[in-house]
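Student: My questions concern the predicted model and sequence given below.
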Amino acid sequence: MIRCKRVYEAATADDGCRVLVDRLWPRGCRKDSLGLDTWSREVAPSTEVRRRFAHDPAHFADFREAYRSELAARPELWWGLLEKARQGNLTLLYAARDEQLNNARVLAEFLEEELERRQPGSSPVCYADEQG
């Protein structure tokens, strides 16, 4: 399961692997206070895309589209996260105030779609070659 959580929320046992997915280190947080497994700054939106968004809800749709394009172009940045999600709980940590309109939510959605896409097909047509 993939979940998103603000870095300012306490870690819990069911968080699983905790990964900070912001390009910038969150304000007021000491590294030892986050309970991080890793910081994947490379998977965060580019500085250009992040600045255009500027956390303005009116720009979120454009931000989402631009960020998803960046993710699609660089799968090597998120493959490891996909593997962690397959193995158990994955918590994407972010610092944004808006708990719905942020990069971690877009990344989680993208990863969930990738997990779904990589599942074995459920249609009988997909299994036609396996019979035999």
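Tutor: Received the coordinates, thanks.
Student: From now on I want contacts and neighbour counts done on CA atoms only, so please keep to that.
Tutor: OK.
Student: which residues does residue 102 contact?
Tutor: Residue 102 sits next to 55, 96 when contact means C-alpha atoms under 8 Å, 6 or more residues apart in numbering.
Student: State the distance from it to residue 117.
Tutor: From residue 102 across to residue 117, the span is 23 Å (C-alpha to C-alpha, to the nearest Å).
Student: which residues of this protein fall in strands?
Tutor: Assigned by DSSP state E, the chain shows strands spanning 2-6, 17-20, 38-39, 90-94.
Student: any idea which of the ones you listed is most buried?
Tutor: strand 90-94 (a mean of 26; mean count of other C-alpha atoms under 10 Å).
Student: in stretch 20-35, what's buried?
Tutor: 20-23, 26, 34 (16 or more other C-alpha atoms under 10 Å).
Student: if I look at residue 109, how far off is residue 43?
Tutor: Using C-alpha to C-alpha, residue 109 is found at 14 Å from residue 43.
Student: Which of those two has more residues huddled nearby?
Tutor: The residue with more neighbours, out of residue 109 and residue 43, is residue 43; 23 against 15, by other C-alpha atoms under 10 Å.
Student: Now residue 34: closest residue in space, sequence neighbours ignored.
Tutor: residue 7 (6.6 Å; C-alpha to C-alpha, 6 or more residues apart in numbering).
Student: for comparison:
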Amino acid sequence: MSDQRQVRVRRIYDEPRPDDGARVLVNRLWPRGISKESAHLDEWCKDVAPSTELRKWYRHDPARFDEFAHRYRDELQQPAAAAAFAHLKELAADRGLTLLTATKDPDISEAAVLCRLLTGGNG
């Protein structure tokens, strides 16, 4: 029986919590209005973020989320993204993981897709 660590999604603007584990920003762009010091990050994992083209197409439109998730899962097969995703798996197994995003609705973000994939869902 494996001891699966918790993976969660939070906004980078939320206060850090003691049970966050590794805090990793998964956006390609640095969030507005927050300094690197106040973000309390362990890492900024740009390589796992969706491509600029996919991000611009999606525009966090809830009606496009399912298609976004499908296209994003395909992008995660590319070598750099796959390596970054494998690294997130290691962090999650080691100490738990909080995937941070700047989006207003984290439930329809790349962080939500990553969380589902990391916890055995289909993203």
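Tutor: Everything's here; your move. No experiment lies behind these values; they were computed from the predicted model shown.
Student: quick one on the thing from earlier: for the strands of structure 1, give me TSV that also has distance to residue 55 of structure 1.
Tutor: Below are the strands of structure 1 laid out as TSV (distance: least, C-alpha to C-alpha, whole Å):
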stretch	distance to residue 55 of structure 1
strand 2-6	15
strand 17-20	18
strand 38-39	21
strand 90-94	13
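Student: Show me the one of these that comes nearest residue 51 of structure 1.
Tutor: strand 90-94 (16.0 Å; C-alpha to C-alpha).
Student: What helices and strands are in contact with that closest one?
Tutor: Contacting strand 90-94 of structure 1 under the criterion 3 or more C-alpha pairs under 8 Å, 6 or more residues apart in numbering; DSSP states H and E are the following elements: strand 2-6, strand 17-20, helix 103-117.
Student: equivalent range in structure 2 for the first one?
Tutor: Using TM-score structural alignment, strand 2-6 of structure 1 lines up with residues 7-11 of structure 2.
Student: Superposed on structure 1, what's the mean shift for that stretch?
Tutor: Mean deviation of stretch 7-11 of structure 2 relative to structure 1 after superposition (mean C-alpha distance after the TM-score superposition for structure 1): 0.4 Å.
Student: residues in contact with that stretch?
Tutor: Outside stretch 7-11 of structure 2, the residues touching it (C-alpha under 8 Å, 6+ apart) are 20, 92, 96-104, 106, 111-112, 115, 118-119.
Student: Regarding structure 2, what is its longest helix?
Tutor: helix 79-95 (DSSP state H).
Student: So what does residue 62 of structure 2 match up with in structure 1?
Tutor: Residue 62 of structure 2 maps onto residue 57 in structure 1, by TM-score structural alignment.
Student: Identify the residue nearest residue 99 of structure 2 in space, chain neighbours excluded?
Tutor: Nearest one to residue 99 of structure 2, counting by C-alpha to C-alpha, 6+ apart, is residue 9 at 4.8 Å.
Student: between the helices and strands packed on strand 90-94 of structure 1, which gets nearest to residue 72 of structure 1?
Tutor: Among these, helix 103-117 sits nearest to residue 72 of structure 1 (C-alpha to C-alpha), with 9.0 Å.
Student: tilt between the closest one and helix 79-87?
Tutor: Angle of helix 103-117 of structure 1 versus helix 79-87, following axes from the mean of the first three to the mean of the last three C-alpha atoms, to 10 degrees, is 70 degrees.
Student: list the contacts for the alignment partner in structure 1 of residue 85 of structure 2?
Tutor: The alignment partner of residue 85 of structure 2 in structure 1, by TM-score structural alignment, is residue 78. Contacts for residue 78 of structure 1 were tallied using C-alpha under 8 Å, 6+ apart; they are 43, 71, 111.
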